[in-house]
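**Student:** Dropping the sequence and predicted coords here.
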Amino acid sequence: MSIAQTIRPHLPYLRRFARSLTGAQETGDAYVATLLESLVSTPSDFPTEVPPRVALYHLFLRVWNSVRLVTPNAEDVQATVAVAQRRINSISSLPRQAFLLVAVEGFTAAEAATILEVGEKDIESLLDVAGQEIAHQVATNVLIIEDELLIAMDLETIVTSLGHSVQDVATTKSEALAAVKRQKPGLILADVKLADGSSGLDAVKEIVAEGDVPIIFITAYPEKVLTGARPEPTFLISKPFQRETVMAIISQALFFDTKAHLRPAAA
């Protein structure tokens, strides 16, 4: 199979990534075109020891990190960039790349490490930096609905390390609803099966019926979320989870919440 045939299915996603990274589709496409021109002239540069999508993004970021392109009307295009894009542009370069690769493009930490030529531990550090920079823009109060103490403590540590505040830890549906009555959260992390046999999914449905709030389900029973009429906007993480995955999804949930702003954090 030729390189063109190999990379063709991945190009739409690379263009999306390039737009997010550069701030404008025109500029992103210019970088993609530069990469394609390079591959035409030196096809041997395309790595064969890693999956094609990993190889493609790896080569693209080599171009991005080594070449600076100027496109016509870049300032005019930038003036129309949406809220989420402005937030992306504000993140430091390498943490932004790691965040987009993991949270938006769906690469694993290991794949992102290969693409960026860093270690997996470095990816976690980069996601931490990205999460903290995002938190400066959209720091919020987080409600955790989780009945397993150790997992709840782990989630609290992740939330606070990103600069957010833990509003409450609820172990049952009734506790969750009571917590929301006291203060509306800016983000909810919820398990599905709770201590008293109640449902975190049911709790969340009642909460979002009163107003939109980003939801991240963290559960050992993902099928309970995927097969039902889940509330939106919803993100899903399966247990056991990786710390860097939770960090990236928290940042993603708040990053692309168009109503997100510096909400008052719980005291």
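**Tutor:** Sure, I can see it.
**Student:** switch to C-alpha atoms for all contacts and neighbour counts from now on
**Tutor:** OK.
**Student:** What is the longest helix of this protein by residue count?
**Tutor:** Looking across the chain with DSSP state H, the single longest helix is helix 120-138.
**Student:** Show the subsequent helix or strand relative to it.
**Tutor:** Using DSSP states H and E, the helix or strand that follows helix 120-138 in sequence is strand 141-145.
**Student:** burial measure for residue 158, as a count.
**Tutor:** The local packing of residue 158 (other Cα atoms under 10 Å) involves 18 other residues.
**Student:** helix or strand right after the helix or strand encompassing it?
**Tutor:** Assigned by DSSP H and E, residue 158 belongs to helix 149-161. Using DSSP H and E, the next helix or strand after helix 149-161 towards the C-terminus is strand 165-170.
**Student:** got another, please set it beside the one above:
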Amino acid sequence: MTESSRDILVRTLPMARRYARALTGSQEAGDGLVAEALRGDLPPLEPRLALYAAITERAPERPDAQGLSARQRQLLLLTALEDLTIDEAGQVVGLSGEEAGRELEEARAALRATAATDVLVIEDEPIIAMDVRRLVEACGHRVVGVAASEAEAVRLATEKKPGLILADINLGRGGDGSAAVARIQKSMRVPVIFVTAYPERLLTARGAEPTFIISKPFEPRALAIATYQATTTSSVPIV
């Protein structure tokens, strides 16, 4: 492997870890998948795509109540969460761009039929909170509360018992979104998606990290897919 290829892999690693944990539903399983991929031979693709492909190849099959295939889940995450083009995502999963496009259309149709859940939004910026609420509701979910501070988030979670939490990290004077989530998860098991402009800061491989992370600014489709993965794959607290 050339030094240039190695540098690309190092830069790709945090996002590849995000992809792997979104596939598996936990930090431990996702990081184990990445480690396994790096120990083996990478496929003959450009380094960034090769790492995604090696992870995809080793990803476990998961039952899906909504009828999505493993390949469709992978394509959705690669294009919406990781910002790969349809052609690039096709290379990762071993399909032509045309085949990948057809699979994605079927997967998106299935997503639109997904059952809704109650969502608590933790966001201190009023305009951003309004935009997030609009996007969440456009995905078919119900926003049961918007918290601008750590204390308010804990109170609303206790009262509303949400099925999903969408949390910003930095709440300004209102505290820390991750601290609010940690307090909430002491009393209830609920999947969480963290929204941040700097996802790499949460993917340092030091200690516990969020399982589901989307980058600001985000597209509605990325939010739809992240909420779907969080509510259908997560089985343990995400701190």
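**Tutor:** Nice, I can see it. The shown structure was predicted, so the numbers you read here are calculated from the model rather than taken from an experiment.
**Student:** hmm, who's touching the helix or strand containing residue 55 of the first structure?
**Tutor:** In the assignment (DSSP H and E), residue 55 of the first structure maps to helix 52-66. Around helix 52-66 of the first structure, the neighbours that count as contacts under Cα atoms under 8 Å, 6 or more residues apart in numbering are 6-7, 10, 14, 31-32, 34-35, 46-48, 111-112, 114-116.
**Student:** Report the central residue of the second structure.
**Tutor:** In the second structure, the residue lying closest to the centroid (Cα atoms, centre = their mean) is residue 212, at 3.7 Å.
**Student:** For it, list the residues it contacts.
**Tutor:** Residue 212 of the second structure touches 18, 21, 22, 192, 193, 194, 226, 230, counting by Cα under 8 Å, 6+ apart.
**Student:** after the helix or strand where the first one lies comes which helix or strand?
**Tutor:** When elements are assigned from DSSP H and E, residue 18 of the second structure belongs to helix 3-24. Toward the C-terminal end, the helix or strand that comes next after helix 3-24 of the second structure (DSSP H and E) is helix 27-39.
**Student:** what comes up buried for that next one?
**Tutor:** For helix 27-39 of the second structure, a neighbour-count test (16 or more other Cα atoms under 10 Å) marks 27, 29, 30, 31, 32, 33, 34, 37 as buried.
**Student:** Onto which residues of the first structure does it map?
**Tutor:** Counting by TM-score structural alignment, helix 27-39 of the second structure pairs with no residue of the first structure.
**Student:** Can you tell me which helices and strands that helix packs against?
**Tutor:** Counting contacts by 3 or more Cα pairs under 8 Å, 6 or more residues apart in numbering; DSSP states H and E, helix 27-39 of the second structure packs against helix 3-24, helix 47-58.
**Student:** Comparing the ones you listed, which comes out most buried?
**Tutor:** Using mean count of other Cα atoms under 10 Å, the stretch among these with the largest mean neighbour count is helix 47-58, at a mean of 22.
**Student:** where's the residue nearest to the centre of the second structure relative to residue 7 of the second structure, distance?
**Tutor:** 25 Å (Cα to Cα, to the nearest Å).
**Student:** same check, this time on residue 167 of the second structure
**Tutor:** Shown here: residue 167 of the second structure relative to residue 7 of the second structure, a distance of 32 Å by Cα to Cα.
**Student:** Likewise for residue 182 of the second structure?
**Tutor:** Between residue 182 of the second structure and residue 7 of the second structure the computed distance is 34 Å (Cα to Cα).
**Student:** what's the answer for residue 204 of the second structure, then?
**Tutor:** Counting by Cα to Cα, the gap from residue 204 of the second structure to residue 7 of the second structure is 16 Å.
**Student:** same thing with residue 55 of the second structure?
**Tutor:** Relative to residue 7 of the second structure, residue 55 of the second structure is positioned 18 Å away (Cα to Cα).
**Student:** and the angle from the helix or strand hosting residue 19 of the first structure to helix 52-66?
**Tutor:** Per DSSP H and E, residue 19 of the first structure falls inside helix 11-22. If you take axes from the mean of the first three to the mean of the last three Cα atoms, to 10 degrees, helix 11-22 of the first structure sits at 30 degrees to helix 52-66.
**Student:** can you pull the buried residues of helix 11-22 of the first structure?
**Tutor:** Buried, per 16+ other Cα under 10 Å, within helix 11-22 of the first structure: 11, 14, 15, 16, 17, 18, 19, 20, 21, 22.
**Student:** what's the answer for stretch 130-143 of the first structure, then?
**Tutor:** For stretch 130-143 of the first structure, by 16+ other Cα under 10 Å, it's 130-135, 137-143.
**Student:** With stretch 82-97 of the second structure instead?
**Tutor:** Quick answer for stretch 82-97 of the second structure (16+ other Cα under 10 Å): 82, 84, 86, 87, 88, 89, 90, 91, 92, 93, 95, 97.
**Student:** Looking at these, which is nearest residue 154 of the second structure?
**Tutor:** Checking the buried residues of stretch 82-97 of the second structure against residue 154 of the second structure with Cα to Cα, the nearest one is residue 82 at 30.5 Å.
**Student:** Compute the number of surrounding residues for the alignment partner in the first structure of residue 190 of the second structure.
**Tutor:** Under the alignment (TM-score structural alignment), residue 190 of the second structure pairs with residue 213 of the first structure. Per other Cα under 10 Å, the neighbour tally for residue 213 of the first structure reads 24.
**Student:** With residue 125 of the first structure instead?
**Tutor:** Neighbour count of residue 125 of the first structure, defined by other Cα under 10 Å: 15.
**Student:** try residue 27 of the first structure
**Tutor:** Residue 27 of the first structure, neighbours per other Cα under 10 Å, totals 23.
**Student:** What residue in the second structure is paired with it?
**Tutor:** Under the alignment defined by TM-score structural alignment, residue 27 of the first structure is left unpaired in the second structure.
**Student:** Residue 27 of the first structure contacts residue 20, doesn't it?
**Tutor:** No: the criterion here is Cα atoms under 8 Å, and residue 27 of the first structure misses it with residue 20 at 10.2 Å.
**Student:** The helix or strand harbouring residue 88 of the second structure packs against which elements?
**Tutor:** Under the criterion of DSSP H and E, residue 88 of the second structure resides in helix 86-93. Applying 3+ Cα pairs under 8 Å, 6+ apart, we find helix 86-93 of the second structure packed against helix 47-58, helix 70-76, helix 97-112.
**Student:** helices and strands around the shortest one, which ones?
**Tutor:** Applying 3+ Cα pairs under 8 Å, 6+ apart, one finds that helix 70-76 of the second structure makes contact with helix 86-93, helix 97-112.
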